[in-house]
Structure formats: C-alpha cells, structure tokens
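1. The sequence and its predicted three-dimensional model are supplied below.
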Amino acid sequence: MTAYGLHASHEQIPPADLLDAVTHAERAGFTAAMCSDHFSPWSVRQGESGFAWSWLGAALQATDRVPFGVVNAPGQRYHPAIVAQAVASLAAMYPGRFWAALGSGEASNEHITGARWPRKDVRNARLRECVDVIRALLAGEEVSHDGLVTVDRARLWTLPAEVPPLIGAACSAATAAWCAEWADGLITVNAPRERLREIIGAYRDAGGRGPLHLQVHLSWAPDEADATALAHDQWRTNVHAPPVSWDLDSPELFDIVSEHVGPEQVARTVNISSDLGRHTAWLQEYADLGFDAVMLHHVGRELGPFIDVFGDKVLPRLDVTRPVPATAKEFRCV
C-alpha cells in the first residue's frame, strides 16, 4: 500500500492559500504532504516563494494526522545547526509527523549569500558534512567542526523524543547509491519507469534502507488543451536536466532558456491529461515500482478543483494507506 500526498509548491502559490490546500487535501483523503523550500521561483510567471519552515509549523497545526516533509539544502543558505534546530523543534511539537529530505541545492536559491557556488562534487561533500553535523546535534551532542562548513560548540537544547528521518534527495542512480551511505530513505521525481527502476535499484543495491518517496509533477484539467496549456505556462522552466537546473541563478534566466520549450517537451516531465483514468494508472505504476509515498504536485496555481476531483475519483481507485510514523530509528542505515 502507498501513501498519496499533496506537494505544496511555495514557488507558485501564496502560503495562506497553500495552508488552505493542505487542510482541504486531508479532508479529501490525501494521507501525506510535503513542500518545497525555495528562496525564488523557477519562473517569473510563478511569482511566489514563501518561507517553508514557518509555513510547516502552521500546516502541522492546521491538520490532524497528515505527516509533512520538506526538501532542504543545508550548507550555504542554511547553516546545518539551524536546520537541525528547525527539524528538532518541529519533531518535538509533532512527533512522528515530520521528515526532512536533504540535497545539494540549486544556485537560484543559494546564490543570495554572495558565496561562490561550488562544483557538484564539492556540494556533495559539503552536504555529507552537514548530514553528520545535523545527526550529531539531533543525538544531543555538542558539535564543533571545521571543513566545508564550520560549527563552533553547537548544541540543541530542545530535542524531540524520536529523531525524524533524514531522507536523501536524488535524481540519478549515482546520487541514489551515494545517498544509501547516510539516508533514512530516498526521494526522487517522476521519470520514465526504467529510470526510476535504476534509481531504486542503485539505492537498494548500495544498502539503502527506509521508505521510497516520489514527487510527481502532473497537470489535470477537464479539457485536454487546458491541461496542456497550464503545464506549459507554469512548468516549462523545469524541463532542463542538470547542470542547467543546478547552475542557473535567477527566474529571469530560467525564462530565457525556456523561451522555445514546447508543450511536447513539457509532457516528458509532467504527466498531462484530462483523463482521470490515465492519471490513476500512472499513480498505480509508481506504487507497483515500490514507492511507499507518492506526492502529487499539480503544477497549476489553483489547487481546489484538483484536490476535489482526485479525492473523489482517483484516490478511491488506488490502494491508499497512511504512512508509518516518521522516526529515523526504524530506517537508520547500518
């Protein structure tokens, strides 16, 4: 059985509207949620970028049982001790309802510090240091560290009863295998089935344990042309493979390089259809691949109709479960 959740896109939707959406989604039958953590959107057309961590506190309070996750990039915009403190506080207030996915980040969010944007191998090494710092702090240790990040005698005075999972974020088999060294689970984004199998296999073959999460970009509207136009308007800046998606540093640049991206190219990264049966089949395929949680990101800026229709017509046709409590001890790699 698979948990089907709502992805809350801070780049596209004001935080108050996203808060309404997640409470609506819980009532409609979605059993999980997650959000992005951006400083800027991917496109000027998207036009938003609320602060994820303050929103998460409000969202956890406003909902009853739904667990939440966030994808975060420690090391440049965020000092790892601050990430650890944020994780600990949310987990202490909402036991078993919070997890954090950690990745190496994108220049569009991280350049604001004025620090140099490192190479990918350096960013991965920095992330690995941050993971060790965050884990040690969540374990109650005092941490000093000198490396790609510096920590001076940090200690968390408020600790959760159970340490929440730190999930690895990966979009390639190589990164998934690397995440297996340290992660309590894995999250990736929708891709062709064979590529998803490779990512899952690389993670598991390298010893990776814990739940598998998938973020699915989709576009639905009652009319096929409207679903296609919506996806093209809002998500054509997100079709570019790394290193473009990592290294461009402003929404304006993403818009420029996406000027000639057509709807057919967007359809390679977004599940576009007015047919609810087709969306159901896509979601079932992801469950059949072994994903424990599938987070639905409707790329439109109006979520109400999507939530109502998918809650009424799609989720009842899937084997939906509520996820196990989010605690790291069940998933810690050994």
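-> All right, it came through fine.

2. C-alpha only now, for contacts and for neighbours.
-> Noted.

3. tell me the residue furthest from the middle of the chain?
-> Distance from the C-alpha centroid of the chain, by Cα atoms, centre = their mean, peaks at R153 (30.4 Å).

4. quick one: that one and D146 touch, right?
-> No: assessed by Cα atoms under 8 Å, R153 is found out of contact with D146, at 11.1 Å.

5. about what we covered before: beyond the helix or strand harbouring the residue farthest from the centre of the chain, next helix or strand please.
-> Assigned by DSSP states H and E, R153 belongs to strand 150-154. For strand 150-154, the following helix or strand on the C-terminal side (DSSP H and E) is strand 166-169.

6. any idea how far that next one is from the chain center?
-> Here the centre of strand 166-169 is set off from its chain's centre by 9 Å, with Cα atoms, centre = their mean, to the nearest Å.

7. Downstream of it, the next helix or strand is which one?
-> Past strand 166-169, the next helix or strand by DSSP H and E is helix 173-179.

8. Going by contacts, tell me the helices and strands next to the helix or strand following that following helix.
-> Proceeding N to C from helix 173-179, the next assigned helix or strand is strand 186-189, under DSSP H and E. When contacts are defined as 3 or more Cα pairs under 8 Å, 6 or more residues apart in numbering; DSSP states H and E, strand 186-189 sits against strand 166-169, strand 212-219.

9. List the buried residues for the first one?
-> Right, strand 166-169. Going by neighbour count (16 or more other Cα atoms under 10 Å), the buried part of strand 166-169 is 166-169.

10. take the one below as the second:
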Amino acid sequence: MTDYGYFLSSEEHSPAALVDQARMAEQAGFTSLWISDHFHPWNDEQGESPFVWSVIGALSQAVSLPVETAVTCPMIRTHPAVVAHAAATAAVQLEGRFRLGVGTGEALNEHVLGGPWPEASVRLEMLEEAVQVMRMLFTGEQSSHRGTHYTLENARLYTCPDEPVPIDVSAFGPQAAAVAGRIGDGLITMAPESESIEHFRRSGGGTKPVMAGVKVCWGTDREEAVRTAHRLWANEQLPGELPQILPTPRHFEQANELVTRDRIAENVVCGDDADAHIAVLNTYVEAGFDTVHINQIGPDQRGFFDFYRTKVLPQLTG
C-alpha cells in the first residue's frame, strides 16, 4: 500500500509556519514529512528560505513523524562531512526517524560561494564520492579520505544514531537512477513514471523504497488556485536541465514568463474536486511508488489539511 506524506516547502514559509504545518499534517493523517533544503527560493514571490537543519531540530520537538530532506546537495555549498554531522544530529533528535535525501543540486543554491558549476556527469561523480564520505562518518569511527573531490582528515562524529542514517538519492533520468540504485537506500523522484523506478531497481535498488513528491493547490475557487500556483510555482513547468543551471531567483522569474497559466491549469491539480486530487495521486500508485509526499501551494494550509483529512486520505488509505 502506498503511504502519503506532506512536503514542507521551505521556499514559501517561515520556520514557525513550517512547524505549524507539520503539526497539522500529523493531525490530518499524513505519515511522514519531506522538507526542502535551499539557500534561495526559486523566485521572490515565494519569499522564504530558512536553514533547514534548524527547522528540523524544531520539528523533532513538535511532531512524531519521520522527516527527510528533499533534497540536500552535499557537494558544493556544504562539504559532505558537514552534511553528515547535521544529518547524524537530526537522526538523534528524531530518535531514528530521519532519512537524508540527497541530489546533485541546482546552481541557484550551490554557486553562492563563487565556485564553478560542474556539468551533470561531474556532479553525479561528486555525489557518489560525497555519499561514500558520509557513510564513513556515520559509523562513528575516526575516518580519513583523499579522493578526487573531497578530503577528510581524522574526522569522527561523536553524536550518532544507533543505526547509520539512510541516504536516498534523487534522480530524474536513467543515468542518475542507475547511480541511485548503486549507492542509495532509496529513490526520490517527482514524475509519476515507472521508467526511473525500473532503472533504479535493475541497478541495485531491488526492493528499496521509491518516493515521489507532487504539488497541488487546493482552494474553493479553482481559477484563483490556478493563479496562485502560476504566481508561486511556474518554475515547476520549466523544461529539461534549465532549473539546474539558472543562477538566481531573478533568472527564474524571467524564464517563468514562458510558462502560461493554461499550462499550470493542465499540469497542476487546482481546486477542491476530490476526485481530481485522488486521480493524480493514483498515477503515482500505478507507477509503483511506495510513498507520495504532497505539497499545498499557497497560504491556505489549514483548508488543505481539512480537505485531505476528510475528503482525500480516507479514500486513499481506507
């Protein structure tokens, strides 16, 4: 059976609001939490981007749900040793209910220190080495590493969970899915397509969990919901590698001008038709996902949670 979690959007909401949403998600019947890890929002309309590890500490005291970053880039802006340190502490705070979702990142967040932005194949290579470094540290033993991209010298994590933190790998194509199958404890992706799952399982993923995220915009006025989704998340409809290479929110705002409101209406579930929400979630079930994390676009979070608690989740899990 597919499980349903809630996807906390750090790009749209303050730390306090994210914690409030986590509480509402647990009360509504969602079984886990994702939280995005960004330095910048995608555009200025979204307007937020708190430091994810501080928010996770607050979540550990506010809810009993499992939490996962979706996703952290442990490669350029933040050294994998620092990410491992943060993730191990989060896992201790959450009493083992933490998973680390990782990916190759976006220039939007990772170029801020002024370094180069490598091409995708190099970033995958960096990610694989970064995961190796983090797994060494999760043993709690003193570790050293001299690799192509990272150096670790006499490093030891003293605050570690009883079991190593699971590392799930984000993938949006066959090459990345193959890497995820080889090095990951699970697969993270967004589109309800079975091809990435098949690549992941054939490449060593086997029966490990596969997880997805989807955005919706609940509201009693569908047209207003479409306008809200278009204003805040037009970037979701940008094609190909463009979201990985644009460097600033302003560049995304320029690119978003190419995304029409009609395109949002066709590709994002908006409004309060329960059948429409259930239908899009069933596409993920049919593709073979174990967990789907749903994010409500916009400010009307309580209305969304009431709607899913009463109209949607009972039909999915009953």
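-> Arrived safely. For clarity, every value in this text was computed on a predicted model and none was experimentally measured.

11. can you put the buried residues of strand 166-169 of the first structure in CSV and add distance to L212 of the first structure?
-> As requested, the buried residues of strand 166-169 of the first structure are exported to CSV (distance: Cα to Cα, whole Å):
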residue, distance to L212 of the first structure
L166, 12
I167, 9
G168, 10
A169, 10
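
12. Which of the residues you listed sits closest to E198 of the first structure?
-> Distance to E198 of the first structure, by Cα to Cα, is smallest for A169 among the buried residues of strand 166-169 of the first structure, at 14.8 Å.

13. Return the residues in contact with that closest one.
-> Counting by Cα atoms under 8 Å, 6 or more residues apart in numbering, A169 of the first structure touches 71, 101-103, 176, 179, 186-188.

14. just the buried members of those?
-> 71, 101-103, 176, 179, 186-188.

15. Farthest-apart pair in those, please.
-> V71 and A176 (15.2 Å).

16. quick revisit: switch the buried ones among the contacts of A169 of the first structure over to CSV; also include distance to E141 of the first structure.
-> Converted to CSV, those look like this (distance: Cα to Cα, whole Å):
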residue, distance to E141 of the first structure
V71, 24
A101, 21
L102, 20
G103, 23
A176, 28
C179, 23
L186, 25
I187, 27
T188, 31
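
17. for those residues, which one is nearest D247 of the first structure?
-> The nearest one, if we look at those relative to D247 of the first structure and count by Cα to Cα, is G103, at 14.4 Å.

18. these two touch, right, the closest one and C171?
-> No: applying Cα under 8 Å as the test, G103 of the first structure and C171 come out as separate, 10.2 Å apart.

19. Save the helices and strands packed on strand 186-189 of the first structure as TSV, and put in distance to G311 of the first structure too.
-> Listed next are these as TSV, based on distance: least, Cα to Cα, whole Å:
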stretch	distance to G311 of the first structure
strand 166-169	27
strand 212-219	15
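
20. what's near enough to touch the residue most central in space within the second structure?
-> The second structure has A70 as the residue nearest its centroid, 1.9 Å off, counting by Cα atoms, centre = their mean. By Cα under 8 Å, 6+ apart, the contact set of A70 of the second structure is 34-37, 100-102, 188.

21. Next, give me the two most distant ones among those residues.
-> By the measure Cα to Cα, D37 and I188 form the most distant pair in the contacts of A70 of the second structure, at 14.2 Å.

22. can you give me the helices in the second structure?
-> All helices of the second structure, identified by DSSP state H, fall at 15-28, 52-62, 80-93, 107-110, 120-138, 174-183, 194-200, 222-233, 242-245, 249-256, 261-267, 274-287, 301-307, 313-317.

23. and of these, who's closest to V210 of the second structure?
-> Comparing these by Cα to Cα, helix 194-200 comes nearest, at 7.1 Å.

24. mean deviation of that closest one from the first structure?
-> Once the two are superposed, helix 194-200 of the second structure sits an average of 1.0 Å from its aligned residues in the first structure (mean Cα distance after the TM-score superposition for the first structure).

25. which residues of the first structure does that helix align to?
-> Counting by TM-score structural alignment, helix 194-200 of the second structure lines up with residues 197-203 of the first structure.

26. next one: stretch 20-36 of the second structure
-> Using TM-score structural alignment, stretch 20-36 of the second structure corresponds to residues 20-36 of the first structure.

27. Count the neighbours of G201 of the first structure for me.
-> Residues within reach of G201 of the first structure, counting by other Cα atoms under 10 Å, total 16.

28. for the residue nearest to it when sequence neighbours are not counted, what are its contacts?
-> Excluding the flanking residues, the one nearest G201 of the first structure by Cα to Cα, 6 or more residues apart in numbering is A173, at 7.9 Å. Each residue near A173 of the first structure by Cα under 8 Å, 6+ apart is listed here: 198-203.

29. Most neighbours of all these, which one?
-> Y203 (28 neighbours).

30. Please verify my assumption that V71 of the second structure contacts E106.
-> No: between V71 of the second structure and E106 there is no contact under Cα under 8 Å: 10.7 Å.

31. can you tell me which residues contact L276 of the first structure?
-> For L276 of the first structure, the contact set (Cα under 8 Å, 6+ apart) comprises 310, 313-314.
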